[in-house]
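Engineer: missing the sequence, but the structure's below:
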């Protein structure tokens, strides 16, 4: 079936083109997509070589059929491995044991060249046939995909329900291709589905970058606006506005690079402490907002009171001081969310003014 092969090749070349010309995407992720696409492309071409010479007869056809099928079988579990390797260089340094099943499988493929255990090719008519260990190809490829998922989870992407729904479609597409290939071997759409899923995953990562603040890792103002629209009909909503007190001072005295680290450490500290109550968004330079749905307002208030008393960020984010003002507002019956946000902002600015007055009073008393 040449059609799915041509579609796969077009999609994979398109991924390589997009990744090579993406000036925003991190270099490691770009390389991950490029070399993963090249790996899948090699599998697709090898598969097609094996299919194109099958049944033609002759030594050359026999060798090409064996070569094509061997290459495709050996490379089948590798695309997820390649992606994890380039997207997170130290992943397999720390998790070498995860590669053992794949390494054993690769050795088995080499043994198959001499003793057909996975597949064979009749030399007289160049006819491909299956052996009893052929299901191992699917099992090891599935294992490799699980390793890929584990590697991506370790990257701690800040995902919402929309992201999870999109990813479930991507993964379902790969499972669908695998299932069809196993149930109907003559319908060879597996790598076409994998190619399409890879393109969809590329689009997802790119979109995630556009929706994520590069300094703090929080979702940005655009996502906040979208989420506000999505939850407009919810009743039990609390909005908490935050403003970091010392960002300008840090930028002026220590430089913007340190200022960015301070900003990130402060945002991560707030998100970590308030994670049970909702999601934190960066909506301005040093301003953030927590969107909390169906949370216990008394527990939230207690946590906010504890947070405002902190003098340092969580140590895991660096040794930085911590100082912020906040204002919380619970949505009133029939109130527009934007009005609720305005009340939270006003209370935050009132809190900031009060903090400054306290500092001024303390300074006066000291003099």
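Structural biologist: Structure received. A quick note: this is a predicted structure, and the numbers were derived from the prediction, not measured. Numbering: from 1, shown residues only.
Engineer: Please make it C-alpha for all contacts and neighbour counts, starting now.
Structural biologist: Will do.
Engineer: hmm, who's touching stretch 233-240?
Structural biologist: Where contact means CA atoms under 8 Å, 6 or more residues apart in numbering, the residues beyond stretch 233-240 that reach it are 289-295, 297, 326-331, 333, 340-341, 344-345.
Engineer: Sorry, wrong one. I was asking about stretch 123-133.
Structural biologist: Judged by CA under 8 Å, 6+ apart, the contacts made with stretch 123-133 from elsewhere in the structure are 53-59, 61-62, 65, 116-122.
Engineer: in it, what counts as buried?
Structural biologist: Applying a neighbour-count criterion of 16 or more other CA atoms under 10 Å, one finds 123, 125-128 buried in stretch 123-133.
Engineer: just curious, which of the residues you listed is nearest to residue 96?
Structural biologist: Distance to residue 96 across the buried residues of stretch 123-133 (CA to CA) is lowest for residue 128, with 34.5 Å.
Engineer: you'd agree the closest one is in a helix?
Structural biologist: No: in this structure, residue 128 is strand, not part of a helix, as judged by DSSP: H, G, I helix; E, B strand; the rest coil.
Engineer: What helices and strands are in contact with the helix or strand containing residue 263?
Structural biologist: Taking DSSP states H and E as the definition, one finds residue 263 inside helix 256-274. Under the contact definition 3 or more CA pairs under 8 Å, 6 or more residues apart in numbering; DSSP states H and E, helix 256-274 sits against helix 247-254, strand 279-282, helix 297-308.
Engineer: Just the helices from the stretch 1-150 of the chain, written as ranges.
Structural biologist: For the stretch 1-150 of the chain, the helices defined by DSSP state H, counting those that start in this stretch occupy 2-20, 27-53, 59-75, 78-87, 91-94, 100-112, 135-153.
Engineer: Could you name the helices and strands sitting against the fifth one?
Structural biologist: Translated: helix 91-94. In this structure, helix 91-94 makes packing contacts with helix 78-87, judged by 3+ CA pairs under 8 Å, 6+ apart.
Engineer: The helix it packs on vs helix 27-53, what angle?
Structural biologist: Taking axes from the mean of the first three to the mean of the last three CA atoms, to 10 degrees, one finds that helix 78-87 is oriented at 160 degrees with respect to helix 27-53.
Engineer: follow-up on the earlier one: okay if I get the helices of the stretch 1-150 of the chain as JSON lines plus mean neighbour count and distance to residue 176?
Structural biologist: JSON lines is the format used below for the helices of the stretch 1-150 of the chain (neighbours: other CA atoms under 10 Å; distance: least, CA to CA, whole Å):
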{"stretch": "helix 2-20", "mean neighbour count": "18", "distance to residue 176": "15"}
{"stretch": "helix 27-53", "mean neighbour count": "21", "distance to residue 176": "17"}
{"stretch": "helix 59-75", "mean neighbour count": "20", "distance to residue 176": "19"}
{"stretch": "helix 78-87", "mean neighbour count": "22", "distance to residue 176": "17"}
{"stretch": "helix 91-94", "mean neighbour count": "12", "distance to residue 176": "28"}
{"stretch": "helix 100-112", "mean neighbour count": "15", "distance to residue 176": "23"}
{"stretch": "helix 135-153", "mean neighbour count": "16", "distance to residue 176": "13"}
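Engineer: try it against this one:
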């Protein structure tokens, strides 16, 4: 029986080793996620090892009582940190700006550290028999609270980036809760770390898809994400489309080089991102073309945000006169049968080119006068 449990734990460790290789070789995953991922995997391996230690020590005589105690202390103290590390993988800034999120884990660590003497979370008697402590609920509460923190923070960040992560992460969270709850109810069924191992693999896939929806240079959403969004527009919800194009971008590349051209793209993308509210999703669809799909359909509010973008870009141009201007056009879908997205997009595109022509005519007029 012990051999079966140890074998399954070794399979978990092998799967996590493969996951490390996948993370290392993945060029899509955000580089800032990789080290938190490695730390999470290493901690999971250590906790799995500690659980294996409790199985071995718990089935031996009293000579291994101290090993049993040590492994239980480590496992109970560290396990609630797994959701927090998953949160750090997703967005470490949430932890850096909200240090109180660590409070449940810290309380659990103190209760666990005192357990060998006071029996708070667990107790192992002189005969090496394990029992849950009177305050075992502290461990359970810390783990559940951290899962809730992870879920809420991930969903909020996903909504901020207009990424449909809620349903996917809800399913993943329910999977983790179900897998770990089995062992909480039936302590002899070692299912928790099989569930966590699978969850790390699924989390990797989820975040790879998430990071794969962003343009590597500008960190706006990319063409693939744009195409997915267009396919989700069913003609029933009202929306607006804004089309943008950098003026004279080819001349900038020819004059100042492609490195500066990349700097221009990043600067313009940054201005676009900070000028539009959370009702808008910004895309770089290729070259110097940017699209925005927004749930805002009030032309006055759209004009205000576009004016804000123009003013922000003008501030940047005062710092560097080489930066270009931007032409734009927009169209509002107000409902109606037979009107598809491409018709709405064409109207915005035509408006942008009309605006671009006006700017070019004004520039020529200024140069000849």
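Structural biologist: Thanks, I have the structure now. Keep in mind it's a predicted model, so treat the numbers as computed, not measured.
Engineer: one step back: looking at the helices of the stretch 1-150 of structure 1, which is closest to residue 262 of structure 1?
Structural biologist: helix 27-53 (24.5 Å).
Engineer: what's the strand or helix carrying residue 292 of structure 2 packed up against?
Structural biologist: Residue 292 of structure 2 is part of strand 289-294 when elements are defined by DSSP H and E. Using 3+ CA pairs under 8 Å, 6+ apart as the contact criterion, the secondary-structure elements in contact with strand 289-294 of structure 2 are strand 239-246, strand 280-286.
Engineer: got JSON lines for the ones you listed, with mean neighbour count and distance to residue 252 of structure 2 too?
Structural biologist: Formatted as JSON lines, these follow (neighbours: other CA under 10 Å; distance: least, CA to CA, whole Å):
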{"stretch": "strand 239-246", "mean neighbour count": "23", "distance to residue 252 of structure 2": "10"}
{"stretch": "strand 280-286", "mean neighbour count": "21", "distance to residue 252 of structure 2": "17"}
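Engineer: ok so, going back, could I get the buried residues of stretch 123-133 of structure 1 as TSV with distance to residue 17 of structure 1?
Structural biologist: What follows is those, written out as TSV (distance: CA to CA, whole Å):
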residue	distance to residue 17 of structure 1
123	40
125	40
126	37
127	37
128	35
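Engineer: ok, back up a step: give me whichever of the helices and strands packed on helix 256-274 of structure 1 is most buried.
Structural biologist: Among these, strand 279-282 has the highest mean neighbour count (mean count of other CA atoms under 10 Å), at a mean of 24.
Engineer: equivalent range in structure 2 for it?
Structural biologist: For strand 279-282 of structure 1, the aligned range in structure 2 is residues 281-284, judged by TM-score structural alignment.
Engineer: which outside residues touch the matching stretch?
Structural biologist: For stretch 281-284 of structure 2, the surrounding residues in contact (CA under 8 Å, 6+ apart) are 161-162, 215, 218, 220-223, 225-226, 272-273, 290-294.
Engineer: how about 6 Å then?
Structural biologist: Contacts of stretch 281-284 of structure 2 from elsewhere in the structure, counted by CA atoms under 6 Å, 6 or more residues apart in numbering, are 220-222, 290-293.
Engineer: mean deviation (superposed) between it and structure 1, please.
Structural biologist: Its match in structure 1 and stretch 281-284 of structure 2 itself, once the structures are fitted together, sit a mean 1.5 Å apart by mean CA distance after the TM-score superposition for structure 1.
Engineer: Tell me the gap between that stretch and the middle of its chain.
Structural biologist: Centroid separation between stretch 281-284 of structure 2 and its chain, computed with CA atoms, centre = their mean, to the nearest Å, is 17 Å.
Engineer: same deal with stretch 53-64 of structure 1?
Structural biologist: Its chain's C-alpha centre and that of stretch 53-64 of structure 1 lie 43 Å apart, by CA atoms, centre = their mean.
Engineer: What of stretch 113-127 of structure 1?
Structural biologist: Centre to centre, stretch against its chain (CA atoms, centre = their mean), the figure for stretch 113-127 of structure 1 is 41 Å.
Engineer: Same check on stretch 81-92 of structure 2?
Structural biologist: Centre to centre, stretch against its chain (CA atoms, centre = their mean), the figure for stretch 81-92 of structure 2 is 10 Å.
Engineer: what does that stretch contact?
Structural biologist: By CA under 6 Å, 6+ apart, the list of residues contacting stretch 81-92 of structure 2 from outside reads 33, 36-37, 40, 146-147, 150.
Engineer: What of stretch 183-196 of structure 1?
Structural biologist: When contacts are taken as CA under 6 Å, 6+ apart, the neighbours of stretch 183-196 of structure 1 outside the stretch itself are 4, 8, 174, 177-178, 181.
Engineer: repeat for stretch 307-315 of structure 2
Structural biologist: Looking at stretch 307-315 of structure 2 with CA under 6 Å, 6+ apart, the contacting residues turn out to be residue 275.
Engineer: mind running it again at 10 Å?
Structural biologist: Residues external to stretch 307-315 of structure 2 that are found in contact with it (CA atoms under 10 Å, 6 or more residues apart in numbering): 267-268, 270-276, 301-306, 316-317, 320-321, 323-327.
Engineer: which one in structure 1 is aligned with residue 192 of structure 2?
Structural biologist: For residue 192 of structure 2, the aligned residue in structure 1 is residue 190 (criterion: TM-score structural alignment).
Engineer: next one: residue 245 of structure 2
Structural biologist: Taking TM-score structural alignment, the alignment pairs residue 245 of structure 2 with residue 243 from structure 1.
Engineer: For residue 323 of structure 2, grab the count of nearby residues.
Structural biologist: For residue 323 of structure 2, the tally of surrounding residues (other CA atoms under 10 Å) stands at 23.
Engineer: hmm, back to that, need the helices of the stretch 1-150 of structure 1 in a markdown table with distance to residue 251 of structure 1, can you?
Structural biologist: Compiled in a markdown table, the helices of the stretch 1-150 of structure 1 are given as follows (distance: least, CA to CA, whole Å):
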| stretch | distance to residue 251 of structure 1 |
| --- | --- |
| helix 2-20 | 34 |
| helix 27-53 | 27 |
| helix 59-75 | 50 |
| helix 78-87 | 31 |
| helix 91-94 | 34 |
| helix 100-112 | 48 |
| helix 135-153 | 33 |
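Engineer: Out of the ones you listed, flag the one nearest residue 284 of structure 1.
Structural biologist: Shortest distance between residue 284 of structure 1 and the helices of the stretch 1-150 of structure 1, using CA to CA, is found for helix 27-53: 27.0 Å.
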